[in-house]
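Engineer: sequence isn't available, so here's the structure alone:
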């Protein structure tokens, strides 16, 4: 499922002023996602950004390719700033995530001097604002949101965001739970089991290995319904939803579960991914967990969490991660804490609304 045509300005010259204010000899252009050296340098920048913000790096080249590969560019655009020697010193990426919501990646090398870093940052923000107007106009909107993130302890990033007119709107706990081999017995079979009239099962697969379309639609409908009143929820089409999740380097169809009531009516869904590790066992990650309001109080969320824990244990993994809204009134963090999750690090959402016309 590939979404509609890219709604962004693909030529940096159309999204930047003639003089973007960069140091003499520095320039901005679009990176070549097919060039191994470019991908290597962007990975280096991303990992340096992570180390400075939270103390350790976890991303790899696959995470960069999500942004810059030909497949990723169906819904994204990228900009890099190069010094006079042609070395990439800053990188911006925009993602047409859903109607009214544009994600923005903003990374500047940690080793360049302050004046050059500030100039690079300004150029990335100017470019992102122009891209917001472009995607907003293509969607027929009067206002387009730019949604970007920052690590809670990254004061340099916070200062730039404030200066660019962004506001801190949400805090997120990035939680992790260790997994023991014996927890493979938490549920009878992660592929399908039942408890108190609720069936927990993997999405069905067809002969070619692809999931059943009706099951995909059920997962999408459950998550859209479960998150309607959640912070910054933006409606996605099934096409956008599936395309985006398949881009994740950890995507696996056998990590998608549905919970159904006695009559076969979908009640909850969990989309998991693989968290690969270069130095030890892989982990599992809860990308999405949603339960319809009509089914709450029946142990659906607990059952789905027990399922992914058991699945991870059966695969020899040592952890399950997830993200929780620290400001959510639902009290979901209480469930996670009671089941053994603890906060590993903290991130923030920062927003700016751009007038399109």
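Structural biologist: Sure thing, it's come through. Quick caveat: nothing in here was measured; it's all calculated off a predicted structure.
Engineer: alpha carbons only for contacts and neighbour counts from here, please
Structural biologist: Noted.
Engineer: gap between the longest strand belonging to the chain and the chain center?
Structural biologist: Ranked by number of residues, the top strand in the chain under DSSP state E is strand 342-355. Relative to its parent chain, strand 342-355 has a centroid offset of 12 Å by Cα atoms, centre = their mean, to the nearest Å.
Engineer: and for stretch 49-57?
Structural biologist: The answer for stretch 49-57 is 17 Å, by Cα atoms, centre = their mean.
Engineer: tell me which residues of it come out buried.
Structural biologist: Counting neighbours by 16 or more other Cα atoms under 10 Å, one finds that the buried residues in stretch 49-57 are 49-50, 52-54.
Engineer: how about these, which pair is most distant?
Structural biologist: Farthest apart among these by Cα to Cα are 49 and 54. That separation is 8.6 Å.
Engineer: show me where the stretch 51-200 of the chain has its helices.
Structural biologist: Counting by DSSP state H, counting those that start in this stretch, one finds helices in the stretch 51-200 of the chain at the ranges 61-68, 114-138, 155-163.
Engineer: in TSV: these, plus mean neighbour count.
Structural biologist: Shown next, in TSV, are these (neighbours: other Cα atoms under 10 Å):
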stretch	mean neighbour count
helix 61-68	20
helix 114-138	21
helix 155-163	15
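Engineer: want to throw those into a markdown table with distance to residue 82?
Structural biologist: Output for the helices of the stretch 51-200 of the chain, formatted as a markdown table (distance: least, Cα to Cα, whole Å):
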| stretch | distance to residue 82 |
| --- | --- |
| helix 61-68 | 16 |
| helix 114-138 | 9 |
| helix 155-163 | 20 |
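Engineer: putting a second one here so we can go through both:
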């Protein structure tokens, strides 16, 4: 371990960090790849102080051997989930770097929790692919247990049903035709009963959603009743994944309906509308992520529209405070 130097991420490290992340993803059988823009945006997010919340292990050859972040994502409603993200380059696994990194992340996450939302129960939370023995061994060794399961659902953009008409009094409009803050407020209201949700302030909404390089407002839609945003569908695009995935796809990244407007088919109509928009853009696949235990019945809704499970991920957590 003496041959590496641990230090915060610097701007000149971005390419090397992305290379390490992508090498680890390939070794873990994951088909997602990181872009330099995505990394830069994440490091610049409102929930991160790069000097204290990032860490990389750099070898004598200047290769990034391990990387890690600790971040918060807005005001929690019940549980303060402090996110930890990181990994070890596959060429340097089994050397103890993972344990050293995770120990630092837990310590830092505890400090962040005590400084921000100590009145809420807190956990350090990390995501890992389901069935990964190496991740499970590391997390269990460090006192983590599975908190939640998440599903990635997908479907090819063939044989799509026609777009349903909106219910009476509701209009479907492109994202660009509505006020950003109105959609943010609708998000906060509609996601208030989703497990683990956080309230996003205007700064977080701007940096994490509107200004994100992956956000596609032209593929996103909003349901409006009068002057009120009652539902929304936000789409993201990750072109760097196309070659690895073997098709061009877009993600339905966030979907929400105000409680009093649920049960009228608005969400399913927004999804079908998005699928047609994706195909018109020349894409041939759609993806959506869902809480496997969601009480809103989201997984059943998506499956009813043709989505099938492609991958499963576990949230591993350890109590803080």
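Structural biologist: Thanks, I have the structure now. None of the values given here were measured: they were computed from a predicted structure.
Engineer: on that earlier part again, out of the helices of the stretch 51-200 of the first structure, flag the one nearest residue 327 of the first structure.
Structural biologist: Counting by Cα to Cα, residue 327 of the first structure lies closest to helix 155-163 out of these; the figure is 19.2 Å.
Engineer: okay, and that closest one goes to which residues in the second structure?
Structural biologist: On the second structure, the counterpart of helix 155-163 of the first structure by TM-score structural alignment is residues 133-141.
Engineer: now that stretch: how far from the chain's centre is it?
Structural biologist: Distance of stretch 133-141 of the second structure from its chain centroid, counting by Cα atoms, centre = their mean, is 22 Å.
Engineer: superpose on the first structure and give me the mean offset of that stretch.
Structural biologist: Here stretch 133-141 of the second structure, set against the first structure after superposition, deviates by a mean of 1.2 Å using mean Cα distance after the TM-score superposition for the first structure.
Engineer: list the contacts of that stretch.
Structural biologist: The contact list for stretch 133-141 of the second structure, computed with Cα atoms under 8 Å, 6 or more residues apart in numbering, reads 98-99, 128, 145, 316.
Engineer: for the counterpart of residue 289 of the first structure in the second structure, give me its contacts.
Structural biologist: Using TM-score structural alignment, the equivalent of residue 289 of the first structure in the second structure is residue 255. Residues counted as contacts of residue 255 of the second structure (Cα under 8 Å, 6+ apart) are 231-234, 267.
Engineer: tell me the secondary structure for residue 255 of the second structure?
Structural biologist: Put simply, residue 255 of the second structure is strand when judged by DSSP: H, G, I helix; E, B strand; the rest coil.
Engineer: on that earlier part again, which pair in the contacts of stretch 133-141 of the second structure spans the largest distance?
Structural biologist: With Cα to Cα as the measure, no two of those lie farther apart than 98 and 145, at 16.8 Å.
Engineer: what's the local residue count around the residue nearest to residue 171 of the first structure when sequence neighbours are not counted?
Structural biologist: Computed as Cα to Cα, 6 or more residues apart in numbering, the closest residue to residue 171 of the first structure that is not its neighbour in sequence is residue 348, at 4.5 Å. Neighbours of residue 348 of the first structure under the rule other Cα atoms under 10 Å: 19.
Engineer: ok, residue 348 of the first structure touching residue 174?
Structural biologist: No: under the criterion of Cα atoms under 8 Å, residue 348 of the first structure makes no contact with residue 174, lying 10.4 Å away.
Engineer: check contacts around the residue nearest to residue 171 of the first structure.
Structural biologist: Contact analysis of residue 348 of the first structure by Cα under 8 Å, 6+ apart lists 149-152, 168-172.
Engineer: need the counterpart of it in the second structure.
Structural biologist: Using TM-score structural alignment, the equivalent of residue 348 of the first structure in the second structure is residue 314.
Engineer: same thing with residue 105 of the first structure?
Structural biologist: Under the alignment by TM-score structural alignment, residue 105 of the first structure pairs with residue 85 in the second structure.
Engineer: kindly report the same for residue 301 of the first structure.
Structural biologist: Using TM-score structural alignment as the criterion, the counterpart of residue 301 of the first structure in the second structure is residue 267.
Engineer: ok, then the element right after the helix or strand that match falls within?
Structural biologist: Applying DSSP states H and E as the criterion places residue 267 of the second structure in helix 266-280. Using DSSP H and E, the next helix or strand after helix 266-280 of the second structure towards the C-terminus is strand 285-291.
Engineer: tell me the residues of the first structure aligned with the helix or strand following that following strand.
Structural biologist: Beyond strand 285-291 of the second structure on the C-terminal side, the first helix or strand identified by DSSP H and E is helix 298-304. Helix 298-304 of the second structure corresponds to residues 332-338 in the first structure, going by TM-score structural alignment.
Engineer: to what extent does that stretch diverge from the second structure after superposition?
Structural biologist: Average distance, stretch 332-338 of the first structure versus aligned residues of the second structure after superposition (mean Cα distance after the TM-score superposition for the first structure): 1.5 Å.
Engineer: for that stretch, buried residues please.
Structural biologist: Buried positions in stretch 332-338 of the first structure, judged by neighbour count with 16+ other Cα under 10 Å: 333, 336.
Engineer: how far off centre is it?
Structural biologist: Counting by Cα atoms, centre = their mean, stretch 332-338 of the first structure comes out at 22 Å from the chain centroid.
Engineer: verify the stated contact: residue 57 of the first structure with residue 48.
Structural biologist: Yes: between residue 57 of the first structure and residue 48 a contact is recorded at 7.1 Å, counting by Cα under 8 Å.
Engineer: apart from its neighbours in sequence, what residue is nearest residue 76 of the second structure?
Structural biologist: Nearest residue to residue 76 of the second structure in three dimensions, chain neighbours excluded: residue 198, at 4.5 Å (Cα to Cα, 6+ apart).
Engineer: just give me the match in the first structure for the one you found.
Structural biologist: By TM-score structural alignment, residue 198 of the second structure lines up with residue 234.
Engineer: now its match: how far from residue 227 of the first structure?
Structural biologist: For residue 234 of the first structure, the distance to residue 227 of the first structure (Cα to Cα, to the nearest Å) stands at 9 Å.
Engineer: cool, residue 30 of the first structure as well?
Structural biologist: Residue 30 of the first structure sits 35 Å away from residue 227 of the first structure, going by Cα to Cα.
Engineer: thanks a lot, catch you later.
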